[in-house]
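>>> Okay, sequence plus prediction incoming.
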Amino acid sequence: MGNDTSRSRRKFLQQIGATGLALGASPLSSLAAKAKTEERILRYERKITANDKVRVGVIGYGVQGHFDLNSALKVPGVELAGICDLYTGRLENAKELHGKDLFTTVNYKDLLDRKDIDAVLICTTDVWHARIALDALAKGKHVYCEKPMVYKISEGQPVVDAAKKSGKVFQVGSQRVSSIGYAKAKELLAAGEIGKLNMVNAVYDRQSSIGAWEYTIPKDASALTTFLYKFIEATEKMAFDAKKFFWWRAFKEVGTGVAGDLFIHLLSGTHFITNSKGPETIFSTGQFSYWKDGRNLPDVMSGVMQYPDSKEHNAFQLTLQVNFISGTGGHEVIRLVGSEGVIEVNGNNITVKHSLMPEAPGFGGYDSLFTFSKSMQDEMQKEFDAKWTPEQKKRKTKEDIIFKVPEGYSDHVDHFTNFFDAIRTGKAVVEDAEFGFRAAAPALACNESYLSKKIMTWDPIAMKMK
C-alpha cells in the first residue's frame, strides 16, 4: 500500500487542550468548522494540587462507598478519618483496607461529632440521604451526597435551604457533570452544531445480575450483624430481610429503583448539557420482565418528559429508558437530536453527526406530483427549476466528528477534585443542592407516575409539584 493511500485512510488525531470544565477557554467548537477531522482526542492536562489537608468521613461503606472513597483519596491532600456502616463485616473490611487504627462506627452521628472531620461522603441507602445531609450541615461539615439527593420530593427544598444557609460546600454525586466529554457536548450544543434541539433520547441499559443489583449477600447477614434497628430507623418498622439491606435499590421502602439510580444520571447529564432547569410534565411506565426476585420496583422502565421553551433552550422532549435484561448487552447513551444533526454522548465520548436539509423544498419522488396530469407535472417542474438552482436542491454536507477522552481519564476523580477544590478555594461546584434537586425531583416523579398511573406536573422554576 502506498504512502498516499495509507495517509488517506489514516485517522487524523488533532490534540485539543482542555482544562477541567473551563468553558471560557479557547472555543473548541470553532475548530470543528475549520478542520476536517474524523477523530479528535480531548487532551486532559489538569494539574491537581493540595493546598490544604481535607479529612473525610464515609457514611455508608457499601459498593458506592468503596468507589467514592477510592476516588476521593486520589485527590492530593485528602485523608480518611473514619467510616460508618451498619454491617459489621464492612467495618472489618474498612480496617483491613485502611489500617486497624481507623475509627469505625455504626452511628453516623459519631463521625459528625468528630472535630478532625471536615467533610462527609454520604453513600447510604436513599432513604437516609436527606436526614444525614441535614445533620451534617448542622454540624458544620462539607457534604458530598450520593444521588438521588433525596428519597422524597418533599425533602428537597429543606436540603437546598440548609445547604445555602450553612455556607458549606454541598455536592451531589452524579459524576458525569464533571466530565470533559460532557463539557464538550455542552459547548457543541450551545455553538449550534446540530441546529435547534428538539428531542433527547437517553438510555442506560444493563444485562447482568450484578447490574440488576443482585449483589452477593454475606453468609453472616442477620438482624444483629446489620444493626437492623438503625437501618429501619428512617422507615416504617420491618422484619429483617437480607435482600432489603443488600439489594436495597430494588425496594421502594428504602430505595428509589431504576429512576433514582439511573434515570437520574441521564437527567443530570441532560440538564448540564442543555442548561435546563427541568421538565413540566412527566410520565413513566414499567414492568417486571426478568428479575422477579421479590423486588417491588420495575426492572424495565421508560419515561417521557416535556421541557418548556425557555431562555436556556428550545422546547424539547426527553425519553428515558432502563432495561435490566437488554439483549444489547447494556449501554449508556444520551442522544441530543437537533434540526441539523445529532450529538451522541457515549459514556464520556462524543460523536457528532450532521444531516442538513436542502434550501429548496421537497418536490418529486415520493410526492403527490406524479398523481397529477402530465401537462400539470411539466408545468410545475418548469416553475420549480426556474425558482431553485441545482445547488439549492442539494443537501449540504458537514463532517462528522468523534471526540474521545484520553485513555485512563476518570470523571469520578474529576468530580471529587471539583468538590475538594471548592472546599479549599470557595469556588462553586457544578452539582450543588439546587442542581441535585432539579435532577432528583423528575426522577422521583417517575416512580410516582408509575405507581399512580398518572401524568405528573412539575414547576421547574419554583421546584414544586403542581
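Perfect, thanks for sending it.

>>> only C-alpha atoms for contact and neighbour calcs from this point on.
Noted.

>>> quick one: the helices in the stretch 51-200 of the chain?
For the stretch 51-200 of the chain, the helices defined by DSSP state H, counting those that start in this stretch cover 63-72, 88-98, 108-112, 129-138, 156-166, 180-190.

>>> hold the first one in mind and look at this next one:
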Amino acid sequence: MKNDNSASRRKFLQQIGATSLVAASSPFASLANQAKAEERILQYERNVSANDKIRIGVIGYGVQGHFDLRTALKVPGVELAGICDLYTGRIENAKEQYGKDLFTTTNYKDILDRKDIDAVLICTHDVWHARIAIDALAKGKHVYCEKPMIYKISEGNPVLAAAKKAGKIFQVGSQRVSSIGYAKAKELLVAGEIGKLNMVNAVYDRQSSIGAWEYTIPKDADAMTTNWDRFIEVTNKMAFDAKKFFWWRAFKEVGTGVAGDLFIHLLSGSHFITNSKGPESIYSTGQFSYWKDGRNLPDVMSGVMQYPDSAEHPAFQMTLQVNFISGTGGQEIIQLVGSEGVIQVQGNNITLKHSLMPEAPGFGGYDSLFTFSKNMQDEMTKEYNAKWTPEQRKRPTKEDIIFKAPSGYDDHLDHFTNFFDSIRTGKPVIEDAEFGFRAAAPALACNESYLNKKIIKWDPVSMKLKA
C-alpha cells in the first residue's frame, strides 16, 4: 500500500534550503547536517522500481504499532502485507483502515510464514520481543524491533547470535539515533567544543495520565478478545488482567517500566553521541509517587551510571531521571557537560554554551586571602600581580552555537528510511542488534538494581554481567 507525500516532502526540501540550521560563527558550525537532510529528502523523492518494493508485516498493532506503520508507509516502495495483533478489536481496526482484504491474524507465525513479506515490525509487549525477533530472523525476515530490544538481559546474546546467523537487516526502534540533531551534537562533541566530557545528565519527564501509561481500555476486553492464553505463553501463568494487557509497561511481568520505555531513549541517544559501548556500574532507585493504580514498577525513578575511560571517550558519569508527575509539564533533555561547556539536546534542537577557565588561578574575592594579616595580603597580592597579566586573569569567551532542525523534520521517518535503505543496499544500520543490546542492558539493569537494591556491574566490551 502506497502513501505518497511528495508535495509535503518538496515543501520540506524548500524549507530546509531556506532555513539556517546552525546559527553561529564557530568554524564547527557547518551545514553538513543540512546537506544530509537534503540528501534524505531527495531519497524520499526517488522513483522505486518493482524490484525495490519492500512488503512489510506488523506484529503488534497497538499505539506504537500504529505510529510505526504510518511512518513506514511514508517511505517510497514500502507496502503493507499483513497485520497481527492478539486483541480482536485491533484486527477489526486494521481492516477498517486498510481494507477488508488485508491479511490479518492473531498468530505472529502466520505473518512469518508468508513468502510475500520481506520485513516485520515488532511492536509487541516487551516480553515478546526476543522470541518473535529470533523466529523472524530464522524465517529470513528483516526485522525492525521496538525498544527495548529485549525484556531480560539474558535474551541479548541469543538475539545477537540470531541476527548474525541470519545475515538480515536488524534495526532497533529508538529513532533519535537517526536524528540530524543528535548527529550535530556528536559532531560538536568530537570537535572538542566542550572540552573533555565528564558528565551526562538525561531527563525524560511527563505530566499526564496517558503519559503515565493509563491508556484507554476497551469495554470488550476479556480473556477471549485478547487471546490471553497465547499472550502468557512467554510469562508465568497469570489470571486475565486487562491492565497487564493494555497498561503493560507498568507491570514487571510483561513490561520494563520507565527504564525500558524512556531510560532506553536517553541511553541510545547518549551512546550514539558519545560513541560509547556502555557503563561499567549501574545503580537506580525509585518510588510510587502518584499513579497508585496497581502498577508494580515506579512512576519516579533515577539512575546513576559510571562510564569507564575508553578509546571512544573519557570516563564520565551519567544520571538518568523519569518523573511521571512532573510540575515542569514534561521535558526531554540530554546535557553533555565538559570541562569547557555544555551541549543541551532537546528533541532535535541543540544549544551549546561555553564556559572557559582563565589561565591564571583564582585569587581574592570569596577566598581565604582576606583572612590573612595585612602584610601577608599585600605581599601575596604583589606577587600575584607580577606573575599574571590582566589578560591571563580573564575568562576567555566563545560564541554559543544553536542548531535547530527545520519545521516538520521527523527523525522517526529518517529512522525508517535508514532501515529500508539498508534492506535495499545491504549497508549496515547504526542501531543494529549489538547497539540495541548495549543500550537495553544498562536500562534493564536499572530495574534489577531497583528491585534488588544493589549496584549492577556490567562489562561494556564483552556485554556480560559481572559478579
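Yep, it's here. Given the structure is predicted, the values throughout are model-derived calculations rather than measurements.

>>> quick one on the thing from earlier: how about the helices of the stretch 51-200 of structure 1 in CSV, adding distance to Ile273 of structure 1 and mean neighbour count?
Putting the helices of the stretch 51-200 of structure 1 into CSV (distance: least, CA to CA, whole Å; neighbours: other CA atoms under 10 Å) gives the following:
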stretch, distance to Ile273 of structure 1, mean neighbour count
helix 63-72, 24, 17
helix 88-98, 37, 16
helix 108-112, 35, 20
helix 129-138, 26, 20
helix 156-166, 22, 17
helix 180-190, 4, 23
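
>>> For Lys454 of structure 1, which of those is the nearest?
Closest approach to Lys454 of structure 1 among those is made by helix 156-166 (21.6 Å; CA to CA).

>>> Secondary structure class of the residue of structure 2 positioned farthest from its centre, three-state.
In structure 2, the residue that sits farthest from the middle, by CA atoms, centre = their mean, is Asn375; the gap is 60.2 Å. Three-state call for Asn375 of structure 2 (DSSP: H, G, I helix; E, B strand; the rest coil): helix.

>>> any idea how far it is from Lys382 of structure 2?
Distance, Asn375 of structure 2 to Lys382 of structure 2, using CA to CA, to the nearest Å: 11 Å.

>>> The longest helix anywhere in structure 2 versus helix 156-166: what angle between them?
Secondary structure of structure 2 read by DSSP state H shows that its longest helix is helix 433-452. Helix 433-452 of structure 2 and helix 156-166 are oriented at 170 degrees to each other (axes from the mean of the first three to the mean of the last three CA atoms, to 10 degrees).

>>> so how far does helix 433-452 of structure 2 sit from its counterpart in structure 1?
When structure 1 is overlaid, helix 433-452 of structure 2 sits 0.2 Å from its aligned residues on average, using mean CA distance after the TM-score superposition for structure 1.

>>> which SSE is Ile350 of structure 1 in?
Using DSSP states H and E, Ile350 of structure 1 sits within strand 349-354.

>>> Point me to the helix or strand that includes the residue most central in space within structure 1.
For structure 1, the residue sitting closest to the mean C-alpha position, by CA atoms, centre = their mean, is His265 at 2.5 Å. If you go by DSSP H and E, His265 of structure 1 is part of helix 264-274.

>>> returning to what we had before: quick one: closest of the helices of the stretch 51-200 of structure 1 to Tyr290 of structure 1.
Checking the helices of the stretch 51-200 of structure 1 against Tyr290 of structure 1 by CA to CA gives helix 63-72 as the closest, at 23.2 Å.

>>> Identify the residue spatially nearest to the corresponding residue of structure 1 for Ser326 of structure 2, adjacent ones excluded.
For Ser326 of structure 2, the aligned position in structure 1 is Ser326, judged by TM-score structural alignment. Leaving aside its sequence neighbours, Ser326 of structure 1 sits nearest to Gln207 (CA to CA, 6 or more residues apart in numbering; 5.4 Å).

>>> Thought Val300 was touching that neighbour, still the case?
No. If you go by CA atoms under 8 Å, Gln207 of structure 1 and Val300 don't touch, sitting 11.2 Å apart.

>>> between these two, what contacts are shared?
By CA atoms under 8 Å, 6 or more residues apart in numbering, Gln207 of structure 1 and Val300 have these common neighbours: 323-325.

>>> Cheers, nothing more for now.
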